[in-house]
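Asker: Below is the structure, and that's it, no one-letter string:
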């Protein structure tokens, strides 16, 4: 595994790969790697000859400076994990390498509508930060494939739209959410949970599943009542709800009778930790 910090150094490697017609797979991360990241890397091996993983804590996608400061940094541990997976390159740039004049005045990439609704309404500017850094990495690395988890469903939808509308020659491959045995979706932010909160956190997905089953079993017209009851159940368990509703899977508009493919999206707080999860319906 080669650790590369400079864009021009990575460009030289990319040119060699392109000349030899190697298929490049790219897995973007912010580090603090867990089994979900490993599964993405293993998936990338099925598609790619060369696998590049990035670790970059992107300041542009944080709308809370304290959250940025406290984001877990585990580089040595991450390197050990990545060496064991057999990746070819770890791209680990400094902030100044990516944003030489600072990120606040940097050119940005915005996917309209989808970036401002649901999670985007609660976290203004977050998805602009995501799409800007993903665009930069796609330009730098020129991957044939890039891999994302479905836990961040809205992010995945936005990136697919970005790729389609900006004509990137990269195929987006998604991986179903990886969970602990108790149902909790793996996330770097789970490290923030206290011991007591770790016992409560799995109830988020349990209640999402229960909601899904009720919506499928009962008349869809009762979905508002079902959703409201689920919110009460979450509150009783100790969650503070930001988002919990049924949405159209393609537009992320609130689902209607005409919606054929739906998804429950949830963003909740448990103590100081923000947890997100989802489940597709139909």
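Answerer: Cool, got the structure. Not measured: the values here are computed from a predicted model.
Asker: Please count neighbours and contacts with C-alpha atoms only from this point.
Answerer: Noted.
Asker: Give me the spatial nearest neighbour of residue 117, chain neighbours excluded.
Answerer: Counting by C-alpha to C-alpha, 6 or more residues apart in numbering, residue 117 lies nearest to residue 252, which is 7.8 Å off, once chain neighbours are set aside.
Asker: also this one, for the comparison:
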């Protein structure tokens, strides 16, 4: 297992791989790895000759300082998981100063409006932080393919837009959501849930499945109203938002149009722990 903390050393390694004709896969993470991350790394290993996985808790994408402070950091456990998966995975685990220098601040980006929908309404500046760190990591790793989970579907679309606008020669691969046995989307935040809260949180996925059954049969306002009712009746979770949105534009809809693809999106709180999930509807 090779662990790099300095970007220049990693750049030199990647340069050597590229000269040897090897393709580079990249899985950026913030650590606290779970089986969802492992599924991304497995897909990268199956598609590329060499795989770099970053472990970096990016400070610029947290709009809430308390959330950054509470974010789980499990570096030794993360290394153990990756080492047992494949000993040839390259780990990049830089300090913030290695990525940002002396000033830890985000750049400003335009994602053609994608950044103002859903998460953008509730987490001001979040996607500027995401764009900043992805830009800097891509400049270091120079990946041929980068792998992201569809749980953060809005983030996935924004990274696709960032790649397109910067004309990067990197293919962005969206990977299916990996779920726990009860349907809860795997997330590092799940580790902060009690066993009882974790079980109750499965209600989010149950609701999305209900929405998929009703989509196209009932109107979007009727489905939305029903989701709000269901959450009002559930004492364990507080709904932040529910939207049915166009996959390409991420704009919420009132009525579906033939030929377009749609997803249902939910953000909800279990106590002070924020959970998100989504499901393709057609």
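Answerer: In hand now; what should we look at? No experiment lies behind these values; they were computed from the predicted model shown.
Asker: What lines up with the residue nearest to residue 117 of the first structure in the second structure?
Answerer: Residue pairing (TM-score structural alignment): residue 252 of the first structure is matched to residue 250 of the second structure.
Asker: which residues does the residue positioned nearest the centre of the first structure contact?
Answerer: Nearest to the mean C-alpha position of the first structure, by C-alpha atoms, centre = their mean, lies residue 152 at 3.9 Å. Residues in contact with residue 152 of the first structure (C-alpha atoms under 8 Å, 6 or more residues apart in numbering) are 276, 277.
Asker: just to revisit the earlier point, you'd agree the residue nearest to residue 117 of the first structure is up against residue 116?
Answerer: No: applying C-alpha atoms under 8 Å as the test, residue 252 of the first structure and residue 116 come out as separate, 10.7 Å apart.
Asker: what about residue 267 of the first structure, which SS state?
Answerer: Here residue 267 of the first structure is strand, with the state taken from DSSP: H, G, I helix; E, B strand; the rest coil.
Asker: give me the number of residues near it?
Answerer: A count of nearby residues for residue 267 of the first structure, using other C-alpha atoms under 10 Å, gives 20.
Asker: The second structure: which residue goes with that one?
Answerer: Matched to the second structure by TM-score structural alignment, residue 267 of the first structure sits across from residue 267.
Asker: roughly how far apart are that match and residue 134 of the second structure?
Answerer: Using C-alpha to C-alpha, to the nearest Å, one gets 23 Å for the distance from residue 267 of the second structure to residue 134 of the second structure.
Asker: circling back to that earlier point, who touches the match of residue 252 of the first structure in this structure?
Answerer: 114, 117, 118, 154.
Asker: Tell me who's in contact with the nearest residue in space to residue 129 of the second structure that is not next to it in sequence.
Answerer: Sequence neighbours aside, residue 61 is the residue nearest to residue 129 of the second structure in space, at 4.1 Å (criterion: C-alpha to C-alpha, 6+ apart). Taking C-alpha under 8 Å, 6+ apart, we find residue 61 of the second structure in contact with 125, 126, 127, 128, 129, 130.
Asker: Okay, strands next: where are they in the stretch 1-150 of the second structure?
Answerer: Using DSSP state E, counting those that start in this stretch, the strands found in the stretch 1-150 of the second structure span residues 2-4, 24-29, 50-55, 90-92, 145-149.
Asker: Format these as JSON lines; extra columns: mean neighbour count.
Answerer: As requested, these are exported to JSON lines (neighbours: other C-alpha atoms under 10 Å):
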{"stretch": "strand 2-4", "mean neighbour count": "14"}
{"stretch": "strand 24-29", "mean neighbour count": "23"}
{"stretch": "strand 50-55", "mean neighbour count": "24"}
{"stretch": "strand 90-92", "mean neighbour count": "22"}
{"stretch": "strand 145-149", "mean neighbour count": "22"}
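Asker: Much appreciated, bye for now.
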